[in-house]
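[1] Sequence first, then the predicted structure:
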Amino acid sequence: MMPLFARKPLRDLGRQKAKTLLILLSIIISLSIAGIILHTKLQFEAALKESMNQSHVSDAAFYTNSFQTLPARLHKLDGIKEAEAKISVRARAKTEEGFKNIEIAGLPDQQNYQIGQIHLYKNHPSDAASYAETTTLQLFQWKAGQTIELLIPGEKQKSLKLSGTVTDPSRIPAPFSGTGYLYLSSEALKKLGVPLTYTQILIEFEEGTSKEERDQLITRISKVLKSSGITSYRTEHAEETYYIRNTLVSAILTVLIWFGLFSLVLGFILITHLFHRVIAEHVKEMGIQRVVGAPLSFIWKQYFLYLGIIGSISFMCSAGVSYFGSKWAVRYLAEELNIGSYTETIHPSVVYLLLLLSFAIPYLGAFVPIQKVLNKPLTDTLRNMPHSFPSHKAKKSFGRFSLSVLSWRHAFSKKGQMVSNILMLSFGGAIIISCLALNQTLNSHLNQMNKFWNYDQEWSVKSKLPKSEMTALFKKTEGVSEAEGWTVRNTEIKLDKGGKHNALLMALPERSKLITPAVKEGQWLKRGGKPAIVINEDLRTMLGSPKPGEKAELQIGKERKTFYIEGIIGSQLRGPAAYMGGTDYEKWLLADTANRIAVKLTSGAKSGKVSEQLEKQLTDQGAAVEGTETIQAMQERPKQIIGLIVASILAAGILFTVLGLLNLMTATSMNVYERQKEIGITRAIGGSSGKILRMFAAESLIIAMISWSLAAAFSYPLSHFLSTQIGTALLGSPLQSGFYLDGIFIWLTASIVIGLGASAVPVIKSLAKPLPKMLED
């Protein structure tokens, strides 16, 4: 037989279905939002780690000159678990938009590599097998089985049939890097005329190797390679290949977690007020139970069970929504950012947190109103009428009656509920306004970054011609107004105070006409004086924020030299980079060649036609073209990163706004439910449905308009927060922030729609009831 204290809670659940459902809805939505965001972050970090482990991504990659055999001494070095040599070639592939840069990797003849494992999907088996990486397939709009045209430096255009696709999590997604990836068998490489010599060495360290030990091992490996006649041009750590993906997602999800926590607090405040109103209907019942001798423990048991049922339902629903919501989010991120594998199990810590909050929120939310009733004298509880706690405050008269006055009085009659509704809507609105402002700021910053490149095309060439002859060859081409020969190489930069990192080194004319750097500190390159470099903000952040005037040691191959940091320039979202005057570079390495040509076209010149002419002239001169790219294509890639950031935060703002709208509708529905008899009396004395609808609409509009004004005020500090977090994560320094008037007026329109929409549904539903039924309530 069911205990007596259990019957009443179950009866109350059935009797107060509407209010209980509204409370459940508020709890489930608040917990689900927080659960989805937190679980997505944890699952993405786990997926990133799992992808690196399963793919056996190299701990260090050495890019070298061509060699035939991997030095046997590498395997004998303590701390090295595995060392493998691989083929890597730069080339170009023909697409619908012209030739695009591509990197070709050689496949092993018999078995898969132990380091940097990939997954092949064979659709069209062939001896001359060629596989396109999945994000490359999407970027170039290729299909498995089609024939593609390739240009290998120094070779004529040749064709290959795609045998299938490859997933390689170690690769930065092609849309972000602008470079495609192909994997070819030995037969396919021979068909293209590529020599079967190695140009890359991948190293996997023993587990537990510290960062200091790894740095020492890299130095010892470089010495072994040097003694074997192999020159290492660049060393890349595993973290660098995952840096942009991890930074991008971590920055977004960290911001969203803070938003989720704040919305959870606001949701708890609203839920507390909803419980206050539910308990208010039980005041007289609790008084009667106390009169007939029921102990306080008996009353607490009733509500413990009642709240336990709410907590159980909240947990099951929020856990399910969190799982499926984060599952979709992680799957989307894994596909967009080329993360090879991910798990779809729910994280235990999220389960425990949701379990705790599912019961803590209703118990804590109901504790104060229950305790408040139990502390009342019995005479007050027996005298109290349902739907309200007694108030001794005198109501101030407005002197006249009208629907607007009544709307104002009802809107402000439940101040706690009104404040929580206003804060929730204001928070969502502030996020949307700030997100629109962030989008404007990022695009403005992107336009400033794009001014750095004052040319139209960039050519990567390999030639023995002196720099002056190479640039003269470009300048005499019809349609070219200016050309400059640059040298672009990878280097390792080390500071005296200990900072060390790989970077792209660009040696260019001190008075270059084709770039306009935005100098943040110090000055741009100058002719003469002490050997100096200029670094960008990305490199500055990774080196520990050095100041102009500090010394930095640069290493290229076997050569090392100390330079002064002359200035700091803004980021171009292309990673860490250092800039050096062409004169200093030539004196250091005694080289007068260029491997990169920047080209500015004349007004009205057609890029494709100029490219064809340059291609022919370079081939006639024996120069090998390793890659070409237009500045327009380079400028488009950062927009995809910015678009992903803005879309993610904007989605969160919309989600929180929906939560605020649902909370407002919840509160409005409860108001309508509690005022059924009032609505019925108004209709009975001749009040039209339109007037009743306008009265409730005015109440919602008052809350919506107050929330709009607060959202506009909150958007400024929130915009500053977003600009600081996103700017520091992506660019190494905070972005400028300010008011965005267009966003404020957009949110004004949305607030009016939200205010009208929140009241329309519950009121129209109530007006559809028969008048006798309303008067009975």
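    The structure has been received and is ready for your questions.
[2] contacts and neighbour counts: CA atoms only from here.
    Will do.
[3] pretty sure Phe298 is in a helix, no?
    Yes: under DSSP: H, G, I helix; E, B strand; the rest coil, Phe298 falls within a helix.
[4] so who does it touch?
    Contacts of Phe298 were listed using CA atoms under 8 Å, 6 or more residues apart in numbering, and they are Phe5.
[5] ranges for the strands of the stretch 501-650 of the chain?
    519-522, 532-536, 551-556, 559-569, 577-581, 596-601, 624-630 (DSSP state E, counting those that start in this stretch).
[6] How about Thr95, nearest residue that isn't a chain neighbour?
    Excluding the flanking residues, the one nearest Thr95 by CA to CA, 6 or more residues apart in numbering is Phe140, at 6.1 Å.
[7] just checking, the one you found touches Ala93?
    No: under the criterion of CA atoms under 8 Å, Phe140 makes no contact with Ala93, lying 9.0 Å away.
[8] give the contact list for Leu403.
    So Leu403 contacts Lys691, Met695 (CA under 8 Å, 6+ apart).
[9] take a look at this one as well, against the first:
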Amino acid sequence: MFNFTVVPPRWRKVMADLWGNKLRTLLVVLSVTVGVFAVGMVYSAYLMFERDLAISWKSAAPASASLYADPFDEELVDSVRSLRGVKEAQGRRNVDLRVQTASGEWRQMYLTALPDYTEQKVNIIKPQSGAWPPGDGDVLLERTSLADLGVAQGGSIQVETPAGKKRTLKVTGVVYDSSQISSMFSGRSYGYINMDTLEKLDEERKLDQVNFVVEPWVLKGQETAPIEAIGRRGWSKLEQGNTTVFWLQVNKPGEHPLQSIINALILLLTVLGVLSLLLGTFLLVNTVSAILTQQTRQIGIMKAIGARRDQILKMYLILVGAYGILALAVAAPLGALAASAVTGFMAQVFNFDSGGLELPPKVLLVEAVAAIIVPVLAAIWPIWRGTGITVREAVSDYGIGNVAAKNRIDVWVDRLLERLSSLSRPILLSLRNTFRRKWRLALTLLTLTVAGTVFMAVFCVRSSLYSTLDDALDYFRYDISISFTQNYRATRIEHEVLKVPGVKAAESWGFSSGRILRDERKESEDDASKNVFVLAPPVDTTMIQSKIIEGRWLVAEDESALVVNTEAVKDNPQLKVGSQAIIKVGTRKLKFTVVGIAKSTLTGPIVYAPYPWFTGAIQEAGGARSVQIVTHSTNSKEQTDLGRKLEKHLKDNNLRVQNVDVTWEQKQRIRSQFDVLTVFLLIMAVLLAFVGALGLTGTMGINVLERTREIGVMRAIGASSIAIGKVFVVEALCIGVLSWLFGVILAVPIAFLLSYQVGVMFLQSPLSFSFSFLGVGIWLLLSALLSVLASLLPARNAARLSVREVLGYE
């Protein structure tokens, strides 16, 4: 059996300090644990993301780029495959239709058809269970779509074709397609069929997408320019086959399309994790300083019997290290579990395979540094300063008088309290005691203020995201947008739409896609031309709230005039008001004069041309591919119902509807995507608030110990337990309110910078800043609640002290 008496006295003292004040040890260990947990979780999650995302993405042989176009014959895929620099090219067909969920709700679905599932070489779709490949009239569901549709393998789904006909497809299997965004994130379902099933859905047996992989020698690191150059040549090949190409999507070599979003999210979480660690370290330093103050006489006695300063320093550093080791023992497994849960959730959101629970040695090393080395280094100065006291100073210390002489802050506080003389004595004493230990108050305020600042800043980011989304969707003033699979007469479209009760106004728009060229030379087609969508609304449209930042909007006299948005200008800096723009639409090169630049948000590169001139120039005079609708009702449910009625009516009248977008549903879908970000930020902010609450609890506990004799004096002159407890509760509340005030002041610039950075990282443009007074109000309530809760146990301990106990206190 272990003999405790053989342990040297100094180490017995360390053990006694750890075990003798269990509440203090618990608070310090918890505060360090939160920081180490946050750092470990974020770093471990980052390593899991980096590993799992890369494995899932590379195993699918991802396309270097994809071309999207109107339906074309399979021979055109061979023309793309024959291009110099292309290693492999394969085509597929995508059908956008409606599917009925198990709950009876109709939602959008993409059905993809491949010519040969057994010869996949690009964007490989992997079978997970059931039949392979899909049979005639069958569908394989992407794994993330099962829960959304509420069906299982062996069941069936009912779809409605663009022509308005309903078809039933049997679900015979489940597949994994890493190139698709999760249904939970995109709001769409995904299924896979064979080419024969296309005909049962009233679709041509043709392709509309080409995925291609470039040869290794084409790549230059992670640059996309060489891939874009080949993609533009592929675009021209498709156009030569008399098909309209809509978009060229280029992927960064070796990187998941959503990798930048994930990296940005990890970066934000890392910043907040490091903040948690720093705040936990501040609390530890605060606690160590208080221990040294409380044990001043002990230090004097140790020096009196021959202890050197370096020996005492080592003893207290060992105590700090012990706190860190205990924190590491708790934080390391919890961090690994949390990282596994976070990675699993993100795997569902971004559709990749998670490798499961893991605690890599490098993560454990980082956690050990955060738990032991960082606190020890932070504690060296306060311990060195505290152990520098002389024997005479130490033995003459009685605690109650060991308060610094009055300075300006004390004088200011005393003057303020004189004006508040109507308050009760316990409250006045609480207000005075708040500023008694200024260094400790500063560290506690710093902890709570940083927590509050981050908390309020996160709410501001959330508000700014929503404000940016509102600005983007306010640009388009319609309630419902309907696009068609082909061009129809605008008068026919509007005539049919206005027949449906509930429609207030309707506008048909021309639409096409093209590339902005540098000049008219043939070489420019394969040069640095960029994708752009061309919208052709009536010049007097009421469906767009144009935000012109330079020049003007289109007018009735305009012919070849063009308004470009800021996204298009970013890709094509040569576009200026008064300059010439050449856009290749199909096989035609159209010359425009830029008359205005409009602000864009979340819309991509778009240019606006006058409807009559543009539709004539592309030989679709009087035609349109979309209609924008304003409803009489502002009720969201009624707008959704009207969208469904419009879709049915148009299909019944032989208009092939491709998609129906209800504006409020689109806004809700994007909000849910934003919420993934804000939820993670709020989790980290709550962790910071927890550290702040621990810091305040520790501070109040230390104050009770330091004021033990004062409590005895108050007891001796008749103070009740409630009055004594109230002193500490009100003091904690004062600290909480002060931290809230400082937090509000700091939250404005921090929230602005954070919102700006989040916008740049996630949306490639700054957010429309919106300060959240809701966050300010919530943090005020939380800081008051946390302050009261943090003070309850110390106040209870203070109220239970008797006169006899305090007279014997050392």
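    Structure received. Only a predicted model underlies this, so the values are computations on that prediction, with no experimental measurement involved.
[10] what's the next secondary structure element after the helix or strand hosting Met665 of the first structure?
    Applying DSSP states H and E as the criterion places Met665 of the first structure in helix 631-674. Next along the chain after helix 631-674 of the first structure, taking DSSP H and E as the criterion, comes helix 676-684.
[11] mean shift of the helix or strand that that following helix is followed by relative to the second structure?
    Helices and strands here follow DSSP H and E; after helix 676-684 of the first structure, the next one along the chain is helix 689-731. Here helix 689-731 of the first structure, set against the second structure after superposition, deviates by a mean of 2.0 Å using mean CA distance after the TM-score superposition for the first structure.
[12] tell me the angle of helix 689-731 of the first structure relative to strand 532-536?
    160 degrees (axes from the mean of the first three to the mean of the last three CA atoms, to 10 degrees).
[13] centre of the chain versus helix 689-731 of the first structure, how much separation?
    Taking CA atoms, centre = their mean, to the nearest Å, one finds helix 689-731 of the first structure lying 23 Å from the centre of the chain it belongs to.
[14] and that helix, what does it pack onto?
    Judged by 3 or more CA pairs under 8 Å, 6 or more residues apart in numbering; DSSP states H and E, the packing partners of helix 689-731 of the first structure are helix 238-280, helix 403-411, helix 415-450, helix 741-767.
[15] Kindly recompute the last result at 10 Å.
    helix 238-280, helix 403-411, helix 415-450, helix 537-542, helix 631-674, helix 676-684, helix 741-767 (3 or more CA pairs under 10 Å, 6 or more residues apart in numbering; DSSP states H and E).
[16] how far apart are the shortest one and its match in the second structure?
    Read that as helix 537-542 of the first structure. Looks like 4.7 Å for helix 537-542 of the first structure (mean CA distance after the TM-score superposition for the first structure).
[17] Could you report the neighbour count for Ser715 of the first structure?
    27 (other CA atoms under 10 Å).
[18] Not counting sequence-adjacent ones, nearest residue to the aligned partner of it in the second structure?
    Alignment note (TM-score structural alignment): Ser715 of the first structure maps to Ala747 of the second structure. Of all residues beyond its chain neighbours, the one nearest Ala747 of the second structure is Thr453 (4.8 Å), with distances taken as CA to CA, 6+ apart.
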